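Enquirer: no letters, just coordinates:
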């Protein structure tokens, strides 16, 4: 009986907490994404620009440790470009013949190097806040890509009248509670795009969200192509089975 009471109380707590958070979060503006829908794909120029935004702005605080540098060839970078990207970082390796660890330049097979050695160091560098890993961010948040885009573009210089903003926090229209420790990461002209695209806040946000969506589901395009082939096969099989059924039962009246 006691267990049932505790379980009911816990369920009520979860429900009320979830409802409070849901009611607090504003409606996200729907965005048009090239990778949405059954036949959606990732635009390679978009992905490369998004990686540039991640590399130059986001990677100083946020890891994407589930990605390896060699994965970047899947979005159109050459093996030499990938080697050059990786060589900008050092990783710990070993032990060597003397049983000691050593550092070396990262290679294409290495995972993206984390900006901090551990969580404590990350918090110390960010006033106690912990920058999350971005590898699965677009799948981990309700609203997915729309939420991440809204977060990046939802900062306001001044909170609404009467809103009590805590010291060291920043007002964001789409963050639950509207107070976020991360300062606005994007500003006009924040990167110099290699393809000459104008780097507005909206453009950079869209590009980096596209890149993070690919990082979370790098197999998406293959999965969609396979799904279409399976559906075509099933339709053809259904038609053949229907024709066979009519042939078998054609003499039965």
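Expert: Sure, I can see it. In this text, all values refer to a predicted model and were calculated from it rather than measured experimentally.

Enquirer: going forward, measure contacts and count neighbours with C-alpha atoms only.
Expert: OK.

Enquirer: the residue lying closest to residue 181 once chain neighbours are set aside - how many residues pack around it?
Expert: Leaving out its chain neighbours, the residue that sits closest to residue 181 by C-alpha to C-alpha, 6 or more residues apart in numbering is residue 169, at 4.8 Å. Using other C-alpha atoms under 10 Å, residue 169 has 13 other residues around it.

Enquirer: next up, identify which helix or strand the spatially closest residue to residue 179 that is not a sequence neighbour is on.
Expert: Among residues not flanking residue 179 along the chain, residue 171 sits closest, at 5.0 Å (C-alpha to C-alpha, 6+ apart). Assignment of secondary structure by DSSP states H and E places residue 171 within strand 170-171.

Enquirer: that strand: how far from the chain's middle?
Expert: Offset of strand 170-171 from its chain centre (C-alpha atoms, centre = their mean, to the nearest Å): 22 Å.

Enquirer: which residues sit against the helix or strand just after it?
Expert: Heading C-terminal from strand 170-171, the first helix or strand you meet, by DSSP H and E, is strand 179-180. Contacts with strand 179-180, where a contact means C-alpha atoms under 8 Å, 6 or more residues apart in numbering, come from 165, 166, 169, 170, 171, 172.

Enquirer: residue 129 and residue 181 touch, don't they?
Expert: Yes - Residue 129 is within contact range of residue 181, at 6.6 Å (criterion: C-alpha atoms under 8 Å).

Enquirer: with neighbour numbers in mind, choose between these two.
Expert: More crowded of residue 129 and residue 181, by other C-alpha under 10 Å: residue 181, with 18 against 15.

Enquirer: contacts only, for that one.
Expert: Contacts here follow C-alpha under 8 Å, 6+ apart; on that basis residue 181 touches 129, 168, 169, 170.

Enquirer: redo those as a markdown table? Include distance to residue 16.
Expert: Putting the contacts of residue 181 into a markdown table (distance: C-alpha to C-alpha, whole Å) gives the following:
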| residue | distance to residue 16 |
| --- | --- |
| 129 | 26 |
| 168 | 29 |
| 169 | 26 |
| 170 | 26 |
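
Enquirer: what's the closest of those residues to residue 192?
Expert: The closest of those to residue 192 turns out to be residue 170 (C-alpha to C-alpha; 25.9 Å).

Enquirer: ok, and the closest non-adjacent residue to residue 225?
Expert: Closest to residue 225 by C-alpha to C-alpha, 6+ apart is residue 39, at 7.9 Å.

Enquirer: pretty sure the one you found contacts residue 224?
Expert: Yes - with contacts defined as C-alpha under 8 Å, residue 39 counts as touching residue 224 at a distance of 6.9 Å.

Enquirer: which one's more surrounded, those two?
Expert: Neighbours per residue, other C-alpha under 10 Å: of residue 39 and residue 224, the larger number sits with residue 224, 16 against 12.

Enquirer: this is the comparison structure:
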């Protein structure tokens, strides 16, 4: 009796699931969703390749150093990088002395306390310090950016789908407002049209305004596209600094599993070789 009731209950729920599926499919076909303005004008990230792409990819340290320079001279005016310490830059190929120089020469000093007066003060950075934020607090950040809060960039490429390409596309994607864009969706005061941004209108003005905005130490031509690509790679590193180690561990684990499987199979054949079926 219990099995009969259980079977009937299962049949009932299976029937309801089937009815819901058929009803939903019918509605989707007969009453398709009306596309929104955002979906009509919004673009997916551009196709762009990096050396760290794919299972065998690895970071290009020269590119990461160029990306750091773009961040330091352009992006850091508004955006923080509060998950990264100066000493982490050694992973980009800088020596200990070079990291000390970068920390000491950073344009925003580190908040501190005057030991003599106990009053708030600032001091030059040390390798152990996190990258100082450009603003003292959220209120100051909004006041300097038309009430918009510039997001922290430490994990930005992890927070967005296809994040590296998204950052590159956003930085190179500012365009004139299309004539067909409805009036109510046109950017208002202090906003800028960018089809790679979800709602099309971005409070951030184009940060990369032309070529040679920075000077790369390795002599690479600082075109707008090159700067955007380099800083996108750098922000991928800030979000996944251990990516190379993770890939190496993954391949080592895969090789181990293959060898273990082969040894297990050979052991099975050896143990059962003289057994009759």
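Expert: Alright, I've got the coordinates. Because the structure is a prediction, the values reported are computed rather than measured.

Enquirer: re earlier: buried only: go through the contacts of strand 179-180 of the first structure for me.
Expert: Buried by 16 or more other C-alpha atoms under 10 Å: 170, 171, 172, out of the contacts of strand 179-180 of the first structure.

Enquirer: export those residues to TSV and tack on distance to residue 88 of the first structure?
Expert: TSV is the format used below for these (distance: C-alpha to C-alpha, whole Å):
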residue	distance to residue 88 of the first structure
170	32
171	34
172	33
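
Enquirer: quick one: the host helix or strand of residue 224 of the first structure aligns where in the second structure?
Expert: Assigned by DSSP H and E, residue 224 of the first structure belongs to helix 220-248. Counting by TM-score structural alignment, helix 220-248 of the first structure falls onto residues 243-271 of the second structure.

Enquirer: mean deviation (superposed) between that stretch and the first structure, please.
Expert: Compared with the first structure after fitting, stretch 243-271 of the second structure has a mean deviation of 0.7 Å; criterion: mean C-alpha distance after the TM-score superposition for the first structure.

Enquirer: could you pull out the buried residues of that stretch?
Expert: Neighbour counts over stretch 243-271 of the second structure (16+ other C-alpha under 10 Å) mark 243, 244, 247 as buried.

Enquirer: could you do stretch 66-77 of the first structure as well?
Expert: In stretch 66-77 of the first structure, counting by 16+ other C-alpha under 10 Å, buried: 67, 68, 69, 70, 71, 72, 75.

Enquirer: give me the distance from that stretch to the chain's centre.
Expert: The answer for stretch 66-77 of the first structure is 15 Å, by C-alpha atoms, centre = their mean.

Enquirer: what do you get for stretch 162-177 of the first structure?
Expert: On the basis of C-alpha atoms, centre = their mean, stretch 162-177 of the first structure sits 23 Å off its chain's mean C-alpha point.

Enquirer: so what touches it?
Expert: By C-alpha under 8 Å, 6+ apart, the residues outside stretch 162-177 of the first structure that reach it are 21, 24-26, 28, 147, 150-151, 154-159, 178-184.

Enquirer: what of stretch 160-167 of the second structure?
Expert: Contacts of stretch 160-167 of the second structure with the rest of the structure, by C-alpha under 8 Å, 6+ apart, involve 45, 46, 47, 48, 156, 157, 196, 228, 232, 233, 235, 236.

Enquirer: and those residues, which are buried?
Expert: Among the contacts of stretch 160-167 of the second structure, those classed as buried by 16+ other C-alpha under 10 Å are 45, 46, 156, 157, 196, 228, 232, 233, 235, 236.

Enquirer: and the strands in the stretch 101-250 of the second structure?
Expert: Listed in chain order, the strands of the stretch 101-250 of the second structure (DSSP state E, counting those that start in this stretch) span 110-113, 120-123, 192-193, 201-202.

Enquirer: redo those as TSV? Include distance to residue 270 of the second structure.
Expert: Compiled in TSV, the strands of the stretch 101-250 of the second structure are given as follows (distance: least, C-alpha to C-alpha, whole Å):
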stretch	distance to residue 270 of the second structure
strand 110-113	67
strand 120-123	70
strand 192-193	69
strand 201-202	67
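
Enquirer: now, the most widely separated pair of the contacts of strand 179-180 of the first structure?
Expert: For the contacts of strand 179-180 of the first structure, the maximum inter-member distance is 12.6 Å, found between 166 and 172 (C-alpha to C-alpha).

Enquirer: find the nearest non-adjacent residue to the residue positioned nearest the centre of the second structure, please.
Expert: Centroid-nearest residue in the second structure: residue 157, 0.2 Å away (criterion: C-alpha atoms, centre = their mean). Setting aside the residues directly before and after it, residue 157 of the second structure is nearest to residue 163 in space (C-alpha to C-alpha, 6+ apart), at 3.9 Å.

Enquirer: so the counterpart of the one you found in the first structure versus residue 209 of the first structure, what's the distance?
Expert: Aligned by TM-score structural alignment, residue 163 of the second structure pairs with residue 144 of the first structure. Separation of residue 144 of the first structure from residue 209 of the first structure (C-alpha to C-alpha, to the nearest Å): 9 Å.

Enquirer: between the two, which contacts overlap?
Expert: Common neighbours of residue 144 of the first structure and residue 209 (C-alpha under 8 Å, 6+ apart) are residue 138.

Enquirer: residue in the second structure paired with residue 103 of the first structure?
Expert: Match for residue 103 of the first structure (TM-score structural alignment): residue 122.

Enquirer: can you tell me how far the closest residue to that match other than its chain neighbours is from residue 68 of the second structure?
Expert: Take residue 122 of the second structure and drop its neighbours on the chain: the residue closest to it by C-alpha to C-alpha, 6+ apart is residue 111, 4.5 Å away. Residue 111 of the second structure sits 22 Å away from residue 68 of the second structure, going by C-alpha to C-alpha.

Enquirer: check residue 178 of the second structure too.
Expert: According to C-alpha to C-alpha, residue 178 of the second structure and residue 68 of the second structure sit 34 Å apart.
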